[in-house]
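1. Next input, structure requested:
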Amino acid sequence: VLELSVDGRRVNEDGYLEHVLRLRPGRSRKVQEHNKLRRCLRDFFPNRKCFVLPPPAEPEAMKHLEELDEGQLRPRFLQQADAFCRHIWDTAPVKALPGRAAVTGRMLASLAERYVEAIGSIGVLCLESAVTALAAAENRAAVAAAVAKYRQCMERELKLPTASQKKLGDAHQRCERRALNLFMARVFADKEQRYQLQLMVGGGTARRGVARGVPSPAEPHVAPAEQAAGGQGGVLPAQ
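-> The predicted model follows:
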């Protein structure tokens, strides 16, 4: 078991880590070799924290560790493992790619598949090309989701076939804004706005499909016969 002590003095886990990463003074080859890895760790991980996990079970049980239930593990190990996980959940930043705020689980799985394929084919994986391919797939999905959102919104907002052109325009603005917000939340690496243009085209097609059931300003629309007080059908005047 690791003893958390420095020069006979008890220290906590973080203090022990900083002691281990301390650089030695001097310029000899031995000193440089000693400092090289430590300097890299200090530079790449400016925010550091140490967790010391004791052996998870008794020596005899360690031979069958994968078969043990959680209740058979040492309480101290479980406490430290829980503290480690809570620290990761609370402080670790969300994985991100250039041009996007966060990477979803689906995107991470897609990147992992591309890495495995490149390794399996003895190819050279180019991170930029992998991200470009991922962006294309995600952006196509973002366009499809936004168009579907627009269509669903329009169908919910309009009560066809009695809607007027004004109601169509008002509903279009509301639904277009919602669809665009959904698209912008998912799209990334679309510097040339190719996929935003696709969204505008797809949204226009969806709008024309909805507008077929809307009367034009020049032609009043005869609504289905309704049982009014006088028993006559109503007519919606053009607006």
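
2. Going by C-alpha atoms from here, please, whenever you check contacts or count neighbours.
-> Noted.

3. Just give me the residue right at the centre of this structure.
-> residue 104 (2.7 Å; CA atoms, centre = their mean).

4. what about that residue, distance to residue 207?
-> 31 Å (CA to CA, to the nearest Å).

5. hang on, residue 52 in a strand?
-> No: with DSSP: H, G, I helix; E, B strand; the rest coil as the criterion, residue 52 is located in coil rather than a strand.

6. what residues are up against it?
-> By CA atoms under 8 Å, 6 or more residues apart in numbering, residue 52 lies in contact with 2, 13, 80.

7. Under a three-state scheme, what state does the first one occupy?
-> For residue 2, the secondary structure call by three-state DSSP comes out as coil.

8. what's the closest non-adjacent residue to it?
-> Of all residues not flanking residue 2 in the chain, residue 52 sits nearest, at 7.8 Å (CA to CA, 6 or more residues apart in numbering).

9. How about residue 12?
-> residue 4 (6.5 Å).

10. Run through the neighbouring helices and strands of the longest helix along the chain.
-> As assigned by DSSP state H, the longest helix anywhere in the chain is helix 127-157. Under the contact criterion of 3 or more CA pairs under 8 Å, 6 or more residues apart in numbering; DSSP states H and E, helix 127-157 touches helix 105-120, helix 165-186, helix 194-211.

11. what's the closest of these to residue 147?
-> helix 194-211 (5.6 Å; CA to CA).

12. The closest one: what's the following helix or strand?
-> strand 221-222 (DSSP states H and E).

13. Mind giving me the packing neighbours of that following strand?
-> Looks like strand 221-222 contacts strand 235-236 (3+ CA pairs under 8 Å, 6+ apart).

14. Let's see this one next, to set against the first:
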Amino acid sequence: MLSQNIKVSANDPSNDDLQNIMPQFVLCVRDFNLDLEQNGDEITADEYLEMCLQTKTGETPEDDKYNRPRECIKKYFTRRKVFTFDRPASRKVMRTLDLAREEDLNEDFVHETEKFLAYIYTCPGKYLLNKSPVTGSMLAKLLREYVTTISDGNVPCVEDAMLIMTRQENKKHAKVAAEEYKVFLKQIQLPVYDKNKLCDSNLKFKKENLSSLQSKLMFDTDSKFQKSTEVKRS
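-> I've put the predicted structure just below:
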């Protein structure tokens, strides 16, 4: 359904690149009491997940219904992880779980929970194609663009949304750079007796300011925002 209601690129209707923007697939199975083994050999939880994602070879409607979600998970979620949680505690403790202490909980459940938390908290953040990390404000801009597009009855395009978002971010960074230069100018004490020293100081600040701006700009291939900032500082 997602592949039918979102486009990665306006020039590629196949959506083969959708897997590149999908988040990591983390499956949590509660009250898991099966033995993690296959043909008598012990397997990991991740191997168990891959085993569960195996498809059937039949061509009946039932086979298609069984295979379709598994095929989609494997196609669109190339990074997969599973955690198998034991029952949290005994039936008596479960009745008043909100009052339970950690020592009242199942040791295996606590251990798996610690593994899960450690994994989630160390997962790398999302990055753009230029390796820039996606910040909270960038994510908010992307979501706003998606919602606006869907509300207008159109199919959102990831590339278009990212282009709009990066333009907004670049505009913000360019404005900050220009404001920093204004602050620098206001700190100059008049009258100026050593013009060479002032020119050197001005040149040094511009260079550092420009270097900082360039490190933040995204997909500014034509240097549009860099040039606009230079005009404001001249």
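
15. List the contacts of the counterpart of residue 175 of structure 2 in structure 1.
-> Counting by TM-score structural alignment, residue 175 of structure 2 lines up with residue 144 in structure 1. Counting by CA under 8 Å, 6+ apart, residue 144 of structure 1 touches residue 199.

16. ok, so what distance separates residue 144 of structure 1 from residue 12 of structure 1?
-> Residue 144 of structure 1 is 53 Å from residue 12 of structure 1, by CA to CA.

17. Equivalent analysis for residue 63 of structure 1, please.
-> 30 Å.

18. same deal with residue 113 of structure 1?
-> Residue 113 of structure 1 is 40 Å from residue 12 of structure 1, by CA to CA.

19. Show me what residue 191 of structure 1 aligns to in structure 2.
-> Checking TM-score structural alignment: residue 191 of structure 1 goes with residue 221.

20. Helix, strand or coil: sort out that match for me.
-> Applying three-state DSSP: residue 221 of structure 2 is coil.

21. how about it, what does it touch?
-> Counting by CA under 8 Å, 6+ apart, there are no residues that residue 221 of structure 2 touches.

22. Pull up the gap between it and residue 159 of structure 2, please.
-> 16 Å.

23. Residue 145 of structure 2 now?
-> Relative to residue 159 of structure 2, and taking CA to CA, residue 145 of structure 2 is found at 11 Å.

24. now residue 191 of structure 2
-> 52 Å.

25. What of residue 66 of structure 2?
-> 33 Å.

26. again, but for residue 43 of structure 2
-> Counting by CA to CA - residue 43 of structure 2 and residue 159 of structure 2 are separated by 40 Å.

27. do residue 93 of structure 2 as well
-> 51 Å.

28. Near the aligned residue in structure 1 for residue 145 of structure 2, how many other residues are there?
-> Following TM-score structural alignment, the counterpart assigned to residue 145 of structure 2 within structure 1 is residue 114. By other CA atoms under 10 Å, the residues close to residue 114 of structure 1 number 18.

29. Enumerate every residue touching residue 114 of structure 1.
-> residue 130.

30. How is the residue located most distally from the centre of structure 2 assigned, secondary-structure-wise?
-> Relative to the C-alpha centroid of structure 2, counting by CA atoms, centre = their mean, residue 193 is the outermost residue, at 52.7 Å. Per three-state DSSP, the local secondary structure of residue 193 of structure 2 is coil.

31. Residue 89 of structure 1 maps to what in structure 2?
-> So, by TM-score structural alignment, residue 89 of structure 1 is matched to residue 121.

32. And for residue 169 of structure 1?
-> Using TM-score structural alignment, residue 169 of structure 1 sits opposite residue 199 in structure 2.

33. and the contacts of residue 52 of structure 1, which are buried?
-> With burial judged by 16 or more other CA atoms under 10 Å, the buried subset of the contacts of residue 52 of structure 1 is residue 13.

34. from the contacts of residue 52 of structure 1, which is closest to residue 24 of structure 1?
-> Scanning those for proximity to residue 24 of structure 1, where the rule is CA to CA, the winner is residue 13, at 20.6 Å.

35. Excluding residues flanking it in the chain, which one is nearest that closest one?
-> Closest to residue 13 of structure 1 by CA to CA, 6+ apart is residue 50, at 5.4 Å.

36. From residue 17 of structure 1, how far out is that neighbour?
-> 6 Å.

37. Show me which of these two is the more surrounded one.
-> For residue 50 of structure 1 and residue 17, the more surrounded residue by other CA under 10 Å is residue 17, and the numbers stand at 16 against 13.

38. ok, the aligned partner of the more buried one in structure 2 - contacts?
-> By TM-score structural alignment, residue 17 of structure 1 lines up with residue 49 in structure 2. If you count contacts by CA under 8 Å, 6+ apart, residue 49 of structure 2 has them with 81-82.

39. The host helix or strand of residue 49 of structure 2 vs structure 1, mean deviation?
-> Assessed by DSSP H and E, residue 49 of structure 2 sits inside helix 45-52. Taken against structure 1, helix 45-52 of structure 2 registers an average deviation of 2.3 Å after superposition, with mean CA distance after the TM-score superposition for structure 1.

40. Okay, buried residues for that helix please.
-> Quick answer for helix 45-52 of structure 2 (16+ other CA under 10 Å): 46-48.
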